[in-house]
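> fold the stuff below for me.
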Amino acid sequence: MSAPERIPPRGVTTADPADAELLAHGGLTVRGRIRDASNAALYCTVAHDGREAACVYKPVAGERPLWDFPDGTLAQREVAAYAVSEATGWGLVPPTVLRDGPYGEGMCQLWIEASPEDGLLALVDEEEPGPGWKAIGFAEVGEDRTALLVHADDERLRRLAVLDAVLNNADRKGGHLLTTADGRLYGIDHGVTFHADDKLRTLLWGWAGEPLTEEAVEVLSGLAGALEPGGTLAAGLSALLTPAEVDATRARTTALLESGRHPEPGGEWPAIPWPPV
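As a prediction, this is how the structure comes out:
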């Protein structure tokens, strides 16, 4: 699917179209299994026209049923999340395609080599976050002790918080945040997104209720246009999601623009995923 052309914000680089081409048409070779994943996730290499890259392949056949999401739809949701990310111009989701593989149709995503230390999350023995940090909430750390869980007051995370609000991400854990040696931030694992009901669960609540940045308002305005019926993004999402889910995505984007603020926890759904990291 094609996404609306946007000029990336300063310091942001969107995906190379050649990466999606490689993922979609390259020969997949399974190298091993990622054992800490909740669904079948296979570490692979993909090769095409002299290029080779590492990737993650998640076959639909390996998806565990969920009580609140239709069976066999997680791969499509991951691809839809990539499409929306690219439409924002922020490039926050690695290149992701839907394709056939050794175990049937599934999601194939470019492997991101993450830096060992990203400094995005921390536990502090304070009542309030220090400069450069945003509070998430208090966590039990053993022996009847609690500590304040915080995330960095980082513009990359703030963009991701806006994207997650559009996607209705029900599972933004700390382990789904990857930073690279060149300073890029990626979010991964978007299988439980785009539900028509409010299910936003995230660690990125630090800006809850605060005004959106001017950049975010501009990006959301462009996204709203692309999500209108007949828009390029709406057409692409319609092949991956139900009509109700596409409508809900459009409504969430409009609601963000109308409020002009980051969303706050709704109270009818746990606000933070478990486990949080």
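
> CA atoms for contacts and neighbours, from now on please.
Will do.

> skipping adjacent residues, who's closest to Thr146 in space?
Glu140 (4.4 Å; C-alpha to C-alpha, 6 or more residues apart in numbering).

> need the contact partners of the strand or helix carrying that neighbour.
Using DSSP states H and E, the element containing Glu140 is strand 133-142. The list of residues contacting strand 133-142 from outside it, by C-alpha atoms under 8 Å, 6 or more residues apart in numbering, reads 128-129, 146-153, 203-207.

> next, the buried residues of stretch 36-45.
The neighbour-count check on stretch 36-45 (16 or more other C-alpha atoms under 10 Å) flags Asn39, Ala40, Ala41, Leu42, Tyr43, Cys44, Thr45 as buried.

> sorry, that was for stretch 161-178
Under the neighbour-count criterion of 16+ other C-alpha under 10 Å, stretch 161-178 has 161-174, 177-178 buried.

> helices of the stretch 151-277 of the chain, start to end?
Assigned by DSSP state H, counting those that start in this stretch, the helices in the stretch 151-277 of the chain fall at 155-167, 214-226, 232-238, 243-259.

> of all those helices, which one is nearest Asp100?
Asp100 lies closest, by C-alpha to C-alpha, to one member of these: helix 232-238, at 18.7 Å.

> list the helices and strands that closest one packs on?
helix 74-88, helix 214-226, helix 243-259 (3 or more C-alpha pairs under 8 Å, 6 or more residues apart in numbering; DSSP states H and E).

> second input sequence below; structure requested for side-by-side comparison:
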Amino acid sequence: MSAPERIPPRSVTTAELLARGELTVRGRIREASNAVLQCSVSFEGREALCVYKPVAGERPLWDFPDGTLAGREVAAYAVSEATGWGLVPPTVLRDGPYGEGMCQLWIEPSADEDGDGLLALVAGEEPADGWKAIGFAEVGDGETALLVHADDPRLRRLAVLDAVINNADRKGGHLLPAPGGRLYAIDHGVTFNAENKLRTLLWGWAGEPLTDEAAEVLAVLRDALAPGAPLATRLAELLTGAETEATRARVDALLASGRHPEPGGAWPAIPWPPV
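Next up is the predicted model:
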């Protein structure tokens, strides 16, 4: 009699791990304005670190409905995945030790590159080759310096994503270079407002033509956001109808102009503090 065939254990996906795994709180990230907890998550033999942001720990904001920031983080991940650029770490909405919240895979920064290498303060009025100007910043004693960001294709993709999701708070500290040359971006709780609230450090390409790649990705997003399409259906679960429609309109506007957006003037263009 032959031995029974051994079935190898199935591979647990990251989405399953985050959505179904057991969360164990390891500590709190004190620098954050809302409650942000570092946790370990384990499921069927797989374990990882993650960030858990419970809705109960969200501070009210005057311009966003209460208790919606976690859902906006998940919506940002959904749009990022639809672009194919993978700029936002895997993110789910789930129950946890302190109630429903956002759970996102922890990204360990690269040892070879850090976010400081993407931003700099320099003397003079023009950036060096390989850098894009953001604006002038006070550095003390009445002195100013030019704030610049790298002319990096990863950042340029992120600038397009931020324009689509209407990111009101893209700071330097939200950039996480990861091993293998990947760049991740985090903290997308204040996104998708129906009103134009784009605030970012990535204005270096403002008014410049979009890359061919960006135009192709935006065309894909336009189809994915059509009423009844999977992405539109998912966003409708996480956002208001007006916010989903505004997202669709922003994609259409970017395709129509063929250019990166410019500051509108009615809203501060750069978040504070910028890093």
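
> superposing both, give me the TM-score.
Comparison of the two superposed chains (TM-score structural alignment, normalised by the length of the second structure) gives a TM-score of 0.94, and 262 aligned residues with a C-alpha RMSD of 1.1 Å.

> one step back: and among the helices and strands packed on helix 232-238 of the first structure, the most buried is which?
A comparison of these by mean neighbour count, using mean count of other C-alpha atoms under 10 Å, puts helix 74-88 on top with a mean of 25.

> how close does that helix sit to the second structure?
Compared with the second structure after the fit, helix 74-88 of the first structure shows a mean deviation of 0.2 Å (mean C-alpha distance after the TM-score superposition for the first structure).

> against the second structure, where does that helix fall?
Helix 74-88 of the first structure corresponds to residues 69-83 in the second structure, going by TM-score structural alignment.

> how many neighbours does Arg20 of the second structure have?
16 (other C-alpha atoms under 10 Å).

> return the residues in contact with it.
Phe43.

> now check it against the first structure: what is it aligned to?
Checking TM-score structural alignment: Arg20 of the second structure goes with His25.

> pretty sure Gly173 of the second structure sits against Leu118.
No - in terms of C-alpha atoms under 8 Å, Gly173 of the second structure does not count as a neighbour of Leu118; the distance is 10.5 Å.

> gap between Leu121 of the second structure and Trp205 of the second structure?
18 Å (C-alpha to C-alpha, to the nearest Å).

> actually Gly265 of the second structure, not the one I typed
Taking C-alpha to C-alpha, one finds Gly265 of the second structure at 17 Å from Trp205 of the second structure.

> also Ala48 of the second structure?
In terms of C-alpha to C-alpha, Ala48 of the second structure sits 36 Å off from Trp205 of the second structure.

> give me the more crowded residue out of the two.
Trp205 (19 against 16).

> so what corresponds to Pro273 of the second structure in the first structure?
Pro273 of the second structure maps onto Pro275 in the first structure, by TM-score structural alignment.

> find the nearest non-adjacent residue to its match, please.
Using C-alpha to C-alpha, 6+ apart, the closest residue to Pro275 of the first structure is Lys173 (7.6 Å).

> now which residue in the second structure aligns to that neighbour?
Using TM-score structural alignment, Lys173 of the first structure pairs with Lys171 in the second structure.

> give the contact list for that match.
Contacts of Lys171 of the second structure by C-alpha under 8 Å, 6+ apart are Thr200, Leu201, Pro271, Pro273, Pro274, Val275.

> equivalent analysis for Val46 of the first structure, please.
Per C-alpha under 8 Å, 6+ apart, neighbours of Val46 of the first structure: Leu22, Leu23, Gly26, Gly27, Leu28, Thr29, Glu52, Ala53, Ala54, Cys55.

> now the two most distant members of those.
Using C-alpha to C-alpha for every pair in these, the one that comes out farthest apart is Leu22 and Thr29, at 13.1 Å.

> who has more neighbours out of those two?
Using other C-alpha under 10 Å as the criterion, Leu22 of the first structure and Thr29 rank with Leu22 on top: 21 against 17.

> for that one, which non-adjacent residue is spatially closest?
His48 (5.9 Å).

> how many neighbours does the counterpart of that neighbour in the second structure have?
Aligned counterpart of His48 of the first structure in the second structure: Phe43 (TM-score structural alignment). Phe43 of the second structure has 18 neighbouring residues, counting by other C-alpha under 10 Å.

> what residues are up against Phe43 of the second structure?
Contacts of Phe43 of the second structure (C-alpha under 8 Å, 6+ apart): Val12, Glu16, Leu17, Arg20, Gly21, Glu22.

> quick check, central residue of the first structure?
Gly187 (4.5 Å; C-alpha atoms, centre = their mean).

> that residue is in contact with Gly175, isn't it?
No - Gly187 of the first structure is beyond contact range of Gly175, at 9.1 Å (criterion: C-alpha under 8 Å).

> please say which position in the second structure Gly130 of the first structure maps to.
By TM-score structural alignment, Gly130 of the first structure lines up with Ala128.

> and that match, how many neighbours does it have?
So Ala128 of the second structure, with other C-alpha under 10 Å, has 12 neighbours.

> the corresponding residue of the second structure for Val150 of the first structure - nearest residue in space that isn't next to it in sequence?
Counting by TM-score structural alignment, Val150 of the first structure lines up with Val148 in the second structure. Once flanking residues are discounted, Val148 of the second structure sits nearest to Ala133: 4.5 Å by C-alpha to C-alpha, 6+ apart.

> and the one you found, how far from Pro179 of the second structure?
Applying C-alpha to C-alpha to Ala133 of the second structure and Pro179 of the second structure gives a distance of 27 Å.
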